[in-house]
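>>> prediction below, plus the sequence it came from.
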Amino acid sequence: MVEKILANLEKSNCSTDDTFLQAVSEVLASLEPIIKSDSRYEQFAILERLVTPDRIIQFKIQWLDDNNNVQINNGYRIQFNNSLGPYKGGLRFHPSVNINILKFLAFEQIFKNSLTGLPVGGAKGGSDFDPKGKSEFEIMRFCHAFMRELHTYIGARIDVPAGDIGVGSREIGYLFGEYKHITKNYDGVLSGKPYAFGGSLLRPQATGYGVVYFAREMLSQELQESLEGKVCTVSGAGNVAIHTIEKLQQLGALVVTASDSDGTIYDPRGIDLTVVRELKENGRRLSLSGYADRIPGSVYTSKNDYPAQGHAVWQYPCFAAFPCATQNELSLFDAKSLIENGCVAVIEGANMPTAPDAIELFQREGVLFSPGKASNAGGVSVSEFEMSQNASMEKWDFDKVDRKLDELMRQIYKRVSLTAKEYGVERNFVDGANIAAFKRVAEAMILEGV
């Protein structure tokens, strides 16, 4: 059955980008042992329905730049599965955005959201618009134009988009403002909003903090180890990476790396987040090479000065590694480097950042490995907390949101770990996550009928 489904997907996939097929293959490989355990899965065609989006929405976005020239971009929303609740998933504004990337992200979102135990389904969307180099007013005009096309497909009980790469609270604010202008509704139709009008405290930190909370619980339960005093490597320099580094440092870890699309910074005394933020936040996207200019003793390695099959961020000795940049950033070459340098755990902060053959090597060599659908679920969790606050017209304080996030990430670890043990694959958190998430979604799909 699994081979037939994959063959049909490959046949229908017209794109050279196979990230969606990679994600589906990983999930179906995990599920194959349990599919025959319940005849209802085949009777209700659960797998076939699960890998097919409910709908793919594509639209044209027309907007004026600062010179009053008409600009055209493509916009998308993929509503993949809403068996557990309203569609939920981020909007990404980046030149790399296309239907196949969004199908992969939306498919992963189904499982990530299921693992939280919260009532939300899976979706993803965005545009090939590049915010880099755009003025404040160009970004605002684009967001307004994007929402004019998107607003008919979303709603507080239909589909609640959030932010992602290129979409922070500023962009969500502009999107929400236009939605309110068009519909005259003041409801929780978007999450990640500015705190001034319905946003939740801790939302910017949620994914990064959640990754570390998951790692802390996994290391404590599996190895009886803590993060205090441990050397950690982190890739990326965006929102997830910055807040992963921040929380690791708060727990006493020594984080020695960060990276961007141009290269890697290594600081043996510990990454200075103040400098990283000066280079990367508030609309600034300066190269991390500027870090080495400011901090004596740090080393910057350009991606052009490192073997093409790997990334310099993973060449340094560490106790735990946190890939927080983008998909397929950690190769087999990198996995070998990490193992040779004593890494005992890899905890994903990005979506599918580790190549399949690298995951296989980690598992074969006994390195603890957590897939992003489990360890980076903190972002969507706090997004759902925001939906709850909006629905009840409440505001939770920072400590309450932080406690709920910590508890939820510990529950996700427990759910994944116990499922792996139940199905005879102890410490295989990929299979544990996929099986646990699938069973919850599949049961809902069966109960609602066809």
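Right, received. Where do you want to start?

>>> make it CA atoms for all contacts and neighbour counts henceforth
OK.

>>> element containing Asn73?
Secondary structure assigned from DSSP states H and E places Asn73 in strand 70-81.

>>> what residues does stretch 379-393 touch?
By CA atoms under 8 Å, 6 or more residues apart in numbering, the list of residues contacting stretch 379-393 from outside reads 88-89, 113, 116, 118, 120, 156, 162, 187-188, 191-192, 198-200, 202-203, 205-208, 210, 395-396, 401, 405, 408.

>>> and the comparison structure, right after this:
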Amino acid sequence: MAKIVDKYIDYVKTKYAHEPEFIQTVDEVLNSIEPVMQAHPEYEKSGLLWRLIEPERTISFRVPWVDDNGEVHVNTGYRVEFNSALGPYKGGLRFAPNVYSGILKFLGFEQIFKNSLTGLPIGGGKGGADFDPNGKSDAEIMRFCQAFINELYRYLGPNVDVPAGDLGVGGREIGFMMGQYKKLTRQYDGTWTGKGTENGGLAGRTEATGYGIVFYAREMLKHFGEELKGKTVVISGFGNVAWGTAQKLDEMGAKVIAFSGPDGYILDEDGVTGEKVDYFLELRSSGKNICSPYAEKFPNAKFVAGKKPWEVKADLYIPCAMQNDIHLEDAKNMVANGCKYLCEGANMPTTEDAIAYLQEHDVVIGPSKAANAGGVACSCLEMSQNAEHILFSKEDVYVQLEGIMVNIFKLCADACEKYNLGFDLIAGANIAGFERVAKAMMLQGIV
């Protein structure tokens, strides 16, 4: 029997056949929300899903900039303003060579539901450029960021669209873009989040996504009467998300034994702890985007070139790098190693067939749109701080972040129970995020 959502999925697969990442997320989310559509025929009648799967606005523009040798380059910049039913568009900017409309639509679509789960007044969007910051000088990155904002600034504002950082965009890049935005608009406002604290940024924002992931993972294990203390953990990446995750895991008594970069992975059976976690910051700031120097600095660690860390036996896996990082063969390795828990730190890091295999073998998966929502939740706190001209301490931020993440887990678990989903947190997160957005869209009419 055909499902209500089938025609919408088929439409996306046909119209956007060249955007596989967008198709993947639409397929996952819409299949999950079929029970909600069955329970609410008014959603179908109002064309709600037609309006949900198309961005409200997609902006594409050229970004000309000059390198240190005086050579001119032209990249393509984007902003996908996907859904503003709950508030101004909120989502990061990604600078990476593989950025194109399909990746940003996937990220923006995920952002709608992630932001909804926080309970805060923020809509979903995403943006970026096919610019590679690796190997560029500070001056080149500054010139690129300024050229990028020369076009994008006209679409931004504290009550319209509020960007933040993402892959390839940290505090340095946000500072350059904020400076150019301020010059062009003559406004010092809350349009940017992920800023340095000297620019009105939020204390604790850098580690917020990683801390939030660990809080969510803790709640997952607690549901089964277990705790993080004493567990072995494998993560991927060594950027802000991986750094914050490793730091909080160490604090809670878990042992990170492996992490990775584009060049391979590090195995450190002594545990990535203390100064070893701090070394992530040096690796990231080097601009080389490799993790092998870790094994040179800490000789007891081993570097495995050209491979992913998912072959390492652990109690918990937390991918913190890129989308579709865990494939079917990786999932098979995890199951063979007795894996019970996977908590997604990166956006959509697990392929559909890998998820299916893990779930068939009773692995509990914490979905990225729930588990990594702590970053955007704290971005919203930063917006509040800027709007009210106040300062939150790190302690204030951590308390609010933990409360938000505990509530997000509860929303996912409650949706599982309400719709008899077993303990499928992926479906639970999709439903809980969708229900809030759908109600707002219905109240606002056909717009």
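Now that the structure is in, tell me what you want to look at. Note that the coordinates shown come from a computational prediction; the quantities given were computed from them, not determined experimentally.

>>> TM value for the aligned chains?
Between these two chains, after superposing, the TM-score reads 0.96 (TM-score structural alignment, normalised by the length of structure 2); 440 aligned residues with a CA RMSD of 1.1 Å.

>>> returning to that earlier point: contacting residues around the strand holding Asn73 of structure 1?
Under the criterion CA under 8 Å, 6+ apart, residues 50, 52-65, 87, 98-99, 102-103, 106-107, 110, 121-129, 146, 150, 159 lie in contact with strand 70-81 of structure 1.

>>> type out the ChimeraX command that picks the buried ones from these.
To isolate the buried members of those in ChimeraX, using 16 or more other CA atoms under 10 Å:
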select :50,53,56,58,61,63,87,98,99,102,103,106,107,110,121,122,123,124,125,126,127,128,129,146,150,159
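
>>> strands - which of the contacts of strand 70-81 of structure 1 land there?
Using DSSP state E, the members of the contacts of strand 70-81 of structure 1 that fall in strands are 55-64, 87, 122-127, 159.

>>> next one: the counterpart of Phe113 of structure 2 in structure 1 from Val430 of structure 1, what distance?
Using TM-score structural alignment, the equivalent of Phe113 of structure 2 in structure 1 is Phe111. Per CA to CA, to the nearest Å, Phe111 of structure 1 is found 11 Å from Val430 of structure 1.

>>> ok, the alignment partner in structure 2 of Ser337 of structure 1 - contacts?
With TM-score structural alignment defining the correspondence, Ser337 of structure 1 maps onto Asn333 in structure 2. Contacts for Asn333 of structure 2 were tallied using CA under 8 Å, 6+ apart; they are 310-311.

>>> please redo it, this time with the cut-off set to 10 Å
Under the criterion of CA atoms under 10 Å, 6 or more residues apart in numbering, the neighbours of Asn333 of structure 2 are 310-313, 339.

>>> now the helix or strand containing it on structure 1. Mean distance?
Taking DSSP H and E as the definition, Asn333 of structure 2 sits inside helix 328-336. Overlaying structure 1 shows helix 328-336 of structure 2 at a mean distance of 1.3 Å from the equivalent residues (mean CA distance after the TM-score superposition for structure 1).

>>> buried set for that helix?
Neighbour counts over helix 328-336 of structure 2 (16+ other CA under 10 Å) mark 328, 330-332, 334-335 as buried.

>>> do stretch 268-285 of structure 2 as well
For stretch 268-285 of structure 2, the neighbour count (16+ other CA under 10 Å) marks 268, 271-273, 276-277, 279-280, 283-284 as buried.

>>> got it, and stretch 290-305 of structure 1?
Residues of stretch 290-305 of structure 1 classed as buried under the neighbour-count rule (16+ other CA under 10 Å) are 291-292, 298-303.

>>> contacts for that stretch next, please.
Outside of stretch 290-305 of structure 1, the residues within contact range by CA under 10 Å, 6+ apart are 256-272, 275-276, 278-279, 288-289, 310-313.

>>> thinking again about what came up before, between the contacts of Asn333 of structure 2, identify the one with the most neighbours.
Top of the contacts of Asn333 of structure 2 by neighbour number is Trp310, holding 27 neighbours under the definition other CA atoms under 10 Å.

>>> aligned partner of Gly200 of structure 2 in structure 1?
Superposed on structure 1 with TM-score structural alignment, Gly200 of structure 2 falls opposite Gly198.

>>> okay, and the residue mapped onto Phe385 of structure 1 from structure 2 sits in which element?
In structure 2, the residue matched to Phe385 of structure 1 (TM-score structural alignment) is Leu381. Per DSSP H and E: Leu381 of structure 2 is located in helix 374-388.
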